[in-house]
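Asks: just the structure for this:
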Amino acid sequence: MGKILVTGGAGYIGSHTVKKLGEAGYDIVVYDNLSTGSPSAVLYGELVTGELKDTRSLTRVFAKYRFDAVLHFAANISVPQSIRQPLAYYANNTCNVVNLLRCCQQFEVNKLVFSSTAAVYGETQEYPVTELFPTVPVNPYGRSKLMSETIIRDYARTSSLKYVILRYFNVAGADSSGKIGQSNNASHLIKIACDAALGVRPSVCIFGTDYPTPDGTGIRDYIHVEDLANAHVNALAYLETATDSQIFNCGYGRGYSVREVLAKVREVSGRDFAIAETTRRLGDPACVVAAADKIRRILGWQPRYDSLEQIISSALAWEKKQLMVEGKRDS
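Replies: From the prediction side, this is the model:
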């Protein structure tokens, strides 16, 4: 395969995938505006700084490199922020997909791996969630991604494009070699809990203790970022010979509540930290757990870090390393 374009490849999931692609021998160009990503996280390939909304810049990049495939990560991902700033989410997550597909059309790029989300399912009543479940997102983030999926599928029907859409569940953890991890401005539960265990923040907040779950807190299916990165490598390999496009859930099929996650962070770190309880956040479903049989069967995906303890241990190791780099105490 020729050159691969990775949009958002300097971000958290994108950079881990770029590392796996580089290790597999792919020739990579990363296109990122660096709003949340970092140049230091791009361990392979060439980094081009640019905006997806800048169609002239994007067209020049496509014209220069003549890509064989695109992996599209670049997006805003915060549910609470999407509720406060819906137009920003539809502009970045949805409109920019049109810009990207127009370049794919112009330069005859017919392979796409798209980062989507379990948020497209919304508040489901049965678990685990299969790819055939109704998609009724309950927040602008999920709706912006579902709209993008629809655009991709509609374009594929009229072109030679083959795609793999990966619907992520809750991604956490860090590169096992310690080279890259989550940025300091991330707001995911495991990241925040690790920060609290290391004394970086005073407490962790539980948003909602009255959900219809065994302990009243929300339940999520956590997937290690390296396993997710490998799923993208598998998806790209699939597209090299694929005759059909596919949609896959990316999770382990096991849910953990917020209280269970916090208890495990305390156990792994050996440290206590304060926990505050408050009301639910708008747009948060009670339970999100994946059925991931399809991706294992069709892509041959085999998770290597399928445990909450492994996820937390790698995240904690990364946060400790960051404290040392910044010259702060691990306390």
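Asks: from here on, just use CA atoms for contacts and neighbour counts.
Replies: Will do.
Asks: quick one: the helices in the chain?
Replies: 12-23, 55-65, 79-84, 86-89, 96-106, 140-157, 189-197, 225-239, 258-269, 293-299, 308-325 (DSSP state H).
Asks: how about the first one: buried residues?
Replies: The one in question is helix 12-23. Buried residues in helix 12-23, defined by neighbour count with 16 or more other C-alpha atoms under 10 Å: Tyr12, Ile13, Gly14, Ser15, His16, Thr17, Val18, Lys19, Lys20, Leu21.
Asks: if you drop the residues flanking it in sequence, what lies closest to the fifth one?
Replies: By that I understand His16. Ala229 (5.9 Å; C-alpha to C-alpha, 6 or more residues apart in numbering).
Asks: give me every residue that touches that neighbour.
Replies: By C-alpha atoms under 8 Å, 6 or more residues apart in numbering, the contact set of Ala229 is Ile13, Gly14, His16, Thr17, Lys20.
Asks: equivalent analysis for Leu189, please.
Replies: Val258.
Asks: state the distance from it to Ile206.
Replies: As judged by C-alpha to C-alpha, to the nearest Å, Leu189 and Ile206 stand 9 Å apart.
Asks: please give the structure of this sequence too, so both can be compared:
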Amino acid sequence: MLSTRVTFTIMRNVLAKFNVYTASQKFSSLDSSSYEIIEPKYPTKNVTRYFPSDILLPDYATHGQPRKHCNSVNIKDVKYIEKIWNSCKIAKTILMKTGDQLKIGMTCEDIDDIVYNLCLQHKCYPSPLNYSGFPKCVTTSVNNIAVHGIPDQRPLQNGDIISIDVSIYHDGFHGDCCHTFAIGECDQQAKHLMNVAELCLYESIKICRAGQLISAIGKTIENITRKYDMDVVREFCGHGVGMDLHENPQILHYDHDSNEIMFENMIFTIEPIILETSTNIVMFDDGWTVASENNCRSAQFEHTIWIRKKDAVILTEI
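Replies: The predicted structure is shown next:
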């Protein structure tokens, strides 16, 4: 989600779990890595997606304009949490089934076809499709693309990394998740980047509970990225999820001053985009695709979580 700050200038056991390198093991430069820089040169197909009458469509599916959500803090009614949880599980199932089918030579439009067909199987609608006019069922962000990559006809290559963000709408509620996958065998720097990105997500989830400052999430993430000489994209944020795809609260992924607190039965995403180096981001002319200005790679992992009195439950786990 695009935050209100848009400025497009344009525990040892935890480390072991994610195979994160220590400070003494840092890579000397990005020059040792080899990957194709993604540019806005690949065509996309204009495909019409059809949905049977038994799949409930969100309000924007036909006209492209999502309704404006209420500015108040969005606390979920207990009777709706189970429905959101179910949508989240479907989203994660589709995401991981898609990941299982990734291979060298397939295109991101092949991925879009897979997601569409899985949505039909699970009787749900792909949330990105026609959301403010977005043309595809899923976003696919490869290598230097930070977020909102539009699936196109570029073949995936050995060593690519790709962030696939799956959001679905089922029974009146959205579920949202993202995972970064390696295509074939990627280099050690890419593996390190993905491990740090995943570490940022899980460490920030660990501190969530009712009464906790929302800003603690961003502080946790930025402390980790600084430790490993990486950076986090500031222009995009997590968000509440429910009847609307983007609701309050906004979850900023960097250290900031805010007195907002987490309340019991809040549901929101945490989805930091982690960059190999500090850099600005730029937007392609398509109005969606966002890339790193210096062409460094990024990795993103996302969960939707449910805040309880003493902890947070990850809803996008299967």
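Asks: any chance you could compute the TM-score here?
Replies: Here the TM-score for the pair of chains, by TM-score structural alignment, normalised by the length of the second structure, is 0.27; 141 aligned residues with a C-alpha RMSD of 6.4 Å.
Asks: shared neighbours of Leu189 and Ile206 of the first structure, anything?
Replies: Val258.
Asks: just give the number of residues close to the nearest residue to Ile219 of the first structure once chain neighbours are set aside.
Replies: Using C-alpha to C-alpha, 6+ apart and skipping the chain neighbours, the partner closest in space to Ile219 of the first structure is Ser257 (4.1 Å). Counted with other C-alpha atoms under 10 Å, the neighbours of Ser257 of the first structure add up to 19.
Asks: what does the one 10 residues further on give?
Replies: Here the count is done by other C-alpha under 10 Å, and Glu267 of the first structure has 12 residues near it.
Asks: cool, and Ile206 of the first structure?
Replies: 19.
Asks: one more: Thr150 of the first structure?
Replies: 12.
Asks: same check, this time on Ala231 of the first structure
Replies: Ala231 of the first structure has 24 nearby residues by other C-alpha under 10 Å.
Asks: Thr59 of the first structure now?
Replies: Thr59 of the first structure: 18 neighbours (other C-alpha under 10 Å).
Asks: contacts only, for it.
Replies: Cys103.
Asks: now it: how far from Val98 of the first structure?
Replies: In terms of C-alpha to C-alpha, Thr59 of the first structure sits 13 Å off from Val98 of the first structure.
Asks: same deal with Glu309 of the first structure?
Replies: 39 Å.
Asks: now Ala317 of the first structure
Replies: Applying C-alpha to C-alpha to Ala317 of the first structure and Val98 of the first structure gives a distance of 39 Å.
Asks: likewise for Gln246 of the first structure?
Replies: Gln246 of the first structure is 19 Å from Val98 of the first structure, by C-alpha to C-alpha.
Asks: ok, those two, which is more surrounded?
Replies: Using other C-alpha under 10 Å as the criterion, Gln246 of the first structure and Val98 rank with Gln246 on top: 20 against 17.
Asks: which element follows the biggest helix by length in the second structure toward the C-terminus?
Replies: For the second structure, the helix that runs over the most residues, judged by DSSP H, is helix 78-100. Per DSSP states H and E, the first helix or strand lying C-terminal to helix 78-100 of the second structure is helix 108-121.
Asks: give me the helices and strands touching that following helix, please.
Replies: helix 78-100, strand 125-126 (3 or more C-alpha pairs under 8 Å, 6 or more residues apart in numbering; DSSP states H and E).
Asks: perfect, I'm done here.
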